[in-house]
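1. no letters, just coordinates:
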């Protein structure tokens, strides 16, 4: 009698490309623990901010009557002991209620939901453009190491990656504002005769350019480093020996493996898309979560700041979890490890 594996018709099972259930469970538990840690830090972090929210949001500001300020603090829960306030906060987070904004006089969840789409539109567009352009520039620079293109693109990438986003935005405003080519404030213009979608795209040109330039530099540097690690590999030498053109070797063989670090960066960057770019949105008065964060800090609007920080952190943690779960699928070496 022959074993099931010795016959001619034996079926060889291919290893699964999916991560093991235990691996998924470990990553999900780690993400939940990190989110719980964020909730704890989120509560205490904004309790130590300078300023008195009651005086900032009282009808008469700092000249308000002391009795009125005391009543306002009681109503806002600012006089509660930290243990009582922390218990209320955790209970509200678990129920999906992030409280009421001091400055917006509306539920924090509604305020954040209203500003979420402008931020996703702005940062998401810049991220997609930067990922495509940065990967192409980095791959070409790394494949032709030492060439004039490599030197120019690498030096430019290091320069722009080191430049603060708000500084680049201010430079564009100084040089372009005098010509009036592109709008420099807001998301749309009520006086515009353009269709609504085209007016929004026209207002996106400058802030998207600022964000994309910085993101392009990051992707270019990482992709260049990955290509340099792959370009001398044995499997590429074999591909060249088969008579394939050099550009074809890069596209078909080198780039799929070199893309893995850039893919990880892309998913991690998607988490920061929710956070948006606070400085860029502030410079260009873009009505997103970044500008909302800047306005909330001026209060300080504690419930709104806590809600924003929680949303930002949750976005990063979730996308980090997605990247961890996808990497074993994309790279067999991760499964083997």
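-> Done, it's in. Values in this document were obtained by computation on a predicted structure and should not be read as measured data.

2. C-alpha from now on. contacts and neighbour counts both.
-> Noted.

3. gap between the closest residue in space to residue 34 that isn't next to it in sequence and residue 307?
-> Excluding the flanking residues, the one nearest residue 34 by Cα to Cα, 6 or more residues apart in numbering is residue 317, at 7.6 Å. Residue 317 sits 15 Å away from residue 307, going by Cα to Cα, to the nearest Å.

4. got another one to weigh against that:
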């Protein structure tokens, strides 16, 4: 009889280290999976763009045709005359050093070019993500709370229609209506030709150019946040704690804001993390339509050559953003949900 309490105490004392080891193992598995994904992306980036049609050397000499000897000299300069396995080994060694190569078109380091275009992409996708998340969560919570109402049907129906519309088509429609037809916004670019004097006028000029591409991305993206929030809140609406909150005399708005919405946010937060990287990668179409000088437009321009080092660099950058957000989503979900930590 006296041995039983000691056994229970020993079991209790052994429990925290086991949970700590479980958390450490989960973090290591998640980080390891992310590193494996990045490695596969690096390998894919080498072979994917070497099957594209077109000759970079002939594109670079299109305005000044050269003879076969000159073309061969250029191929040797860029290493395109070497066997594919040798190019692959050099490519891996360069990536390991953080060197993404030199652009065929710009004749500058790819890393430098990408860093120069990263700011506009972060501005566009960051603005679109903030607006899409705020709009989706607000509409989703209200649509769920008024389940079956006219507001619910209109909000969900509109979101699903916009979600199914091709992004480039929606962008072109926005350009024709608001830029060409009504002349309310610029047709493209990030700033006005010649620039604007003064800090505040320059900020307003960028914001003016940002409106149409940002709203185009929001229209396509916000539906997923609305639907996830609506579904999560519908599952919470029958919970006992909401009945208790109503029994205390709280108004419906307070019950929704203080009790239902916070508990329904967890799946939505996970979706937000998972889709941050995808939003960045999805900027290619919007930036191309609106001539927004970011990574998306850079990728489109590099495809026309094809500028292989630049394409490899943009693929790695955009893909690593997706992988990083997925890793953060997995880690954040375990941190925010006690049920996951206990499993």
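-> Ah, there it is. Not measured: the values here are computed from a predicted model.

5. hmm, back to that, more crowded one of residue 317 and residue 307 of the first structure?
-> Neighbour tally, residue 317 of the first structure and residue 307, criterion other Cα atoms under 10 Å: the higher count belongs to residue 307, 25 against 21.

6. please, which helix or strand holds the counterpart of residue 299 of the second structure in the first structure?
-> Aligned against the first structure by TM-score structural alignment, residue 299 of the second structure finds its counterpart in residue 293. Take DSSP states H and E as the rule and residue 293 of the first structure turns out to sit in helix 289-297.

7. for the residue nearest to the spatial centre of the first structure, which residues are in contact?
-> Geometric centre of the first structure, nearest residue: residue 272, 1.4 Å, by Cα atoms, centre = their mean. Neighbour list for residue 272 of the first structure: 312, 315, 316 [criterion: Cα atoms under 8 Å, 6 or more residues apart in numbering].

8. and it, what's its match in the second structure?
-> Looks like residue 272 of the first structure aligns to residue 278 there (TM-score structural alignment).

9. quick check: end-to-end length of stretch 285-296 of the second structure?
-> 7 Å.

10. do stretch 328-337 of the first structure as well
-> Stretch 328-337 of the first structure has an end-to-end distance of 9 Å (Cα to Cα).

11. can you give the contact residues for that stretch?
-> 17, 18, 19, 260, 327.

12. hmm, try it at 10 Å
-> 15-20, 23, 256-257, 259-260, 263, 324, 327 (Cα atoms under 10 Å, 6 or more residues apart in numbering).

13. mind putting these into CSV with secondary structure and distance to residue 222 of the first structure?
-> Below are these laid out as CSV (DSSP: H, G, I helix; E, B strand; the rest coil; distance: Cα to Cα, whole Å):
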residue, secondary structure, distance to residue 222 of the first structure
15, coil, 30
16, coil, 29
17, coil, 26
18, coil, 26
19, coil, 26
20, coil, 29
23, helix, 27
256, helix, 14
257, helix, 13
259, helix, 9
260, helix, 10
263, helix, 10
324, helix, 18
327, helix, 17
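
14. and which of those is nearest to residue 2 of the first structure?
-> residue 15 (23.9 Å; Cα to Cα).

15. do you know how far residue 267 of the second structure is from residue 134 of the second structure?
-> Distance, residue 267 of the second structure to residue 134 of the second structure, by Cα to Cα: 15 Å.

16. now do residue 151 of the second structure
-> For residue 151 of the second structure relative to residue 134 of the second structure (Cα to Cα), the value is 18 Å.

17. now swap in residue 41 of the second structure and tell me
-> Taking Cα to Cα as the measure, residue 41 of the second structure falls 32 Å from residue 134 of the second structure.

18. between those two, which has more neighbouring residues?
-> Shown here are residue 41 of the second structure and residue 134; by other Cα under 10 Å, residue 41 has more neighbours (19 against 14).

19. identify the residues contacting the more buried one.
-> By Cα under 10 Å, 6+ apart, the contact set of residue 41 of the second structure is 35, 48, 312, 315, 316, 317, 319, 320, 323.

20. report the contact partners of the match of residue 299 of the second structure.
-> 112, 275, 278-279, 281-282, 300-301, 304-305, 307-309.

21. re earlier: closest one of the contacts of residue 41 of the second structure to residue 180 of the second structure?
-> Nearest member of the contacts of residue 41 of the second structure to residue 180 of the second structure, counting by Cα to Cα, is residue 315, at 33.1 Å.

22. how close does the nearest residue to the closest one once chain neighbours are set aside get to residue 281 of the second structure?
-> Sequence neighbours aside, residue 45 is the residue nearest to residue 315 of the second structure in space, at 6.7 Å (criterion: Cα to Cα, 6+ apart). Distance of residue 45 of the second structure to residue 281 of the second structure, computed by Cα to Cα: 15 Å.

23. residue 39 of the second structure too?
-> 18 Å.

24. neighbour-wise, which of the two wins?
-> residue 281 (22 against 15).

25. not counting its neighbours along the chain, what's nearest whatever residue of the second structure lines up with residue 308 of the first structure?
-> Correspondence of residue 308 of the first structure to the second structure, assessed by TM-score structural alignment: residue 314. Of all residues not flanking residue 314 of the second structure in the chain, residue 299 sits nearest, at 6.5 Å (Cα to Cα, 6+ apart).

26. can you tell me what residue 104 of the first structure aligns to in the second structure?
-> That one, residue 104 of the first structure, aligns with residue 106 by TM-score structural alignment.

27. got it, and residue 212 of the first structure?
-> That one, residue 212 of the first structure, aligns with residue 218 by TM-score structural alignment.
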